[in-house]
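# pasting the structure only:
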């Protein structure tokens, strides 16, 4: 999604972007996993990049990764960009470069080489700068916050007591915490219902969570809707009183699902990791929890939903946050500033 929006925004800014996609992972379960197909695809990616570089583009926006194999491919691609002397912006949608560098001197050298090879490094939030500062000067780091597609005008209305989980059904994303929290809250809040929207990555986990709900006798109030797309996804999201995102994903940066929730005026309860603390502000557009555990998430959800006036205030704050910080207009202005800086 961000790639599509970036290409559109660059075109709006008078550029003529050409996309060189990786073609590595076809589904979420393949991300970060080494395979023969990925190894075979790497040389073809380098060739496609060289063919474009021979046309002497004015600059390159380079989506950097830090998973071991993909990172090593990035290092090679970075050297090609350096060889052809193409001004480069590293566009970083993850965190963990400092952790990667801790593997040893060679890894630290490669991280520094990749990040310093660009004239600018773009990350998603102020908090994420700390991951890059051991390797590059602060003046070379810019923050461009994520944005999302505009939701359809016919998206559903918020419903009191509807608590939503929207992400891939992974323990790392907190699906297990959400289910356990939902079971406990059903015991104390008879007017609340809970929905999980997302693709099951681990069939064993999905079966375990379904069985846990079945045994609790709450299958009518805790429902698994599976992956939803387009209008169906937006309707499910817009109908929530609050989105719960109890992630413990080690590379979490700035989840689009939170920004999507804000765009339709839905406040968020989320773990304070990555750049999530740059998005969610306690009592303004949701609540942060220090750890993704059942008790802390339950308490935050109760604070966000127990009083209608509080719920409504958080909903207004969520929409205001989107308009002021994460709209497409803000995204375009921030990229315009980055490009202007490259021309100096």
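Cool, the structure landed. From a predicted model like this one, the values you see are computed outputs, not experimental measurements.
# going forward, measure contacts between C-alpha atoms and count neighbours the same way
Will do.
# for stretch 278-290, the distance to its chain's centre please.
How far stretch 278-290 lies from its chain's middle: 16 Å, per Cα atoms, centre = their mean, to the nearest Å.
# buried ones in the top helix by length along the chain?
Ranked by residue count, the top helix of the chain under DSSP state H comes out as helix 36-53. Across helix 36-53, burial judged by 16 or more other Cα atoms under 10 Å covers 38, 42, 45, 46, 49, 50, 53.
# Put this next to the first one:
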């Protein structure tokens, strides 16, 4: 196998991507894996991807390519073309909640690239459904998380200890978390908020706003969290806020569920496909701080609701365990190799090569 994508999470301080997680998990399980690229320079990253495919074309049985919108789409565009040139079976994995809008704007270009795939995969029912009007049928295979690595604490009763964890970027709308928290704090003066993640241009403005609102003493900014950091911070919190304007299948929400935190999330993109309101989370309108605050207050006053969301959230997260997700991927690989006429003996000993820079 060869995994292609923006694998920049291999660099310290950058968020780990699903492409990295999948390639590492398959390699850990004994598969031969190649992946590219972790280079931070987008131009060099593109050339690294091309070099990796060309240099290992004879070894690769299946090419797995992450497809993002915007400038990152070019990576999938060139990688899929090389897959066709070298007649390598390919799986294109649809990523990002903005991909349907990007496809609408660049329909012929996107459809041309996706048509090169032997199979399309989407991590959510939402993205699969959104791409269907373009004539695309994508099999749903959830994102994987290391479920055993997350410390679960069942929340029978919750405190007003809130946590938000995404990049400080416009699409993740961190200001909404702060606005909702300010309303909660009017009812619970002991309330606290942790806002964790890498800065994508808004962190300083959020800090300034917290200070201007008189919340600086109640809001903490621990920065980027690795798995150990997530376990530490989430164990201290009781409610997770997700404020995105655009989303697909946010791994951070699944991580919060894995650790037993009731989730309050904006009702956008793939979130209503991922969460069932009142059963695995609470969904509120985007941009509505009052609704988000009311949902938090509801959790604080209704132990039965908090307990149900905590219990069911963990069950939801367990569907993303590697044990289950690996079965889905292996079934897909078997079908593709069968269609291409590759027997197990012919394909063994080939497959995946890895970028570890």
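Cool, got the structure. Worth saying up front: this structure is predicted, and the values here are computed from it rather than measured.
# Now the TM-score, please.
Comparison of the two superposed chains (TM-score structural alignment, normalised by the length of structure 1) gives a TM-score of 0.84, and 320 aligned residues with a Cα RMSD of 2.4 Å.
# Packing partners of the longest helix of structure 1?
Where contact means 3 or more Cα pairs under 8 Å, 6 or more residues apart in numbering; DSSP states H and E, helix 36-53 of structure 1 is packed against helix 68-83.
# Name the residues of the helix it packs on that come out as buried.
Of all the residues in helix 68-83 of structure 1, those buried under the rule 16+ other Cα under 10 Å are 69, 70, 71, 72, 73, 74, 75, 77, 78, 80, 81.
# Let me have the buried residues of helix 36-53 of structure 1 in a markdown table, adding distance to residue 192 of structure 1 as columns.
Output for the buried residues of helix 36-53 of structure 1, formatted as a markdown table (distance: Cα to Cα, whole Å):
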| residue | distance to residue 192 of structure 1 |
| --- | --- |
| 38 | 45 |
| 42 | 49 |
| 45 | 49 |
| 46 | 52 |
| 49 | 52 |
| 50 | 56 |
| 53 | 56 |
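# Between the residues you listed, which sits nearest residue 223 of structure 1?
residue 38 (36.1 Å; Cα to Cα).
# Give me the aligned partner of the closest one over in structure 2.
Aligning on TM-score structural alignment places residue 38 of structure 1 opposite residue 42 in structure 2.
# can you map out the strands along the stretch 151-300 of structure 2?
161-165, 192-196, 219-223, 239-242, 263-266, 282-284 (DSSP state E, counting those that start in this stretch).
# for these, which one ends up most surrounded?
Of all these, strand 239-242 has the most neighbours on average by mean count of other Cα atoms under 10 Å, namely a mean of 28.
# matching residues in structure 1 for it?
Under the criterion TM-score structural alignment, strand 239-242 of structure 2 matches residues 242-245.
# ditto for stretch 269-286 of structure 2
Against structure 1, stretch 269-286 of structure 2 falls on residues 274-291 (TM-score structural alignment).
# what does the matching stretch rub up against?
Residues outside stretch 274-291 of structure 1 that contact it (Cα atoms under 8 Å, 6 or more residues apart in numbering): 95, 124-128, 246, 248, 251-255, 258, 262, 267-273, 296-297, 300-301, 304, 313-318, 321.
# List only buried entries from those residues.
Buried residues within the contacts of stretch 274-291 of structure 1, counting neighbours by 16+ other Cα under 10 Å: 95, 124-125, 127-128, 246, 248, 252-255, 258, 262, 267-273, 296-297, 300-301, 304, 313-318, 321.
# For residue 216 of structure 1, give its distance to residue 198 of structure 1.
Residue 216 of structure 1 sits 22 Å away from residue 198 of structure 1, taking Cα to Cα, to the nearest Å as the criterion.
# Likewise for residue 337 of structure 1?
For residue 337 of structure 1, the distance to residue 198 of structure 1 (Cα to Cα) stands at 35 Å.
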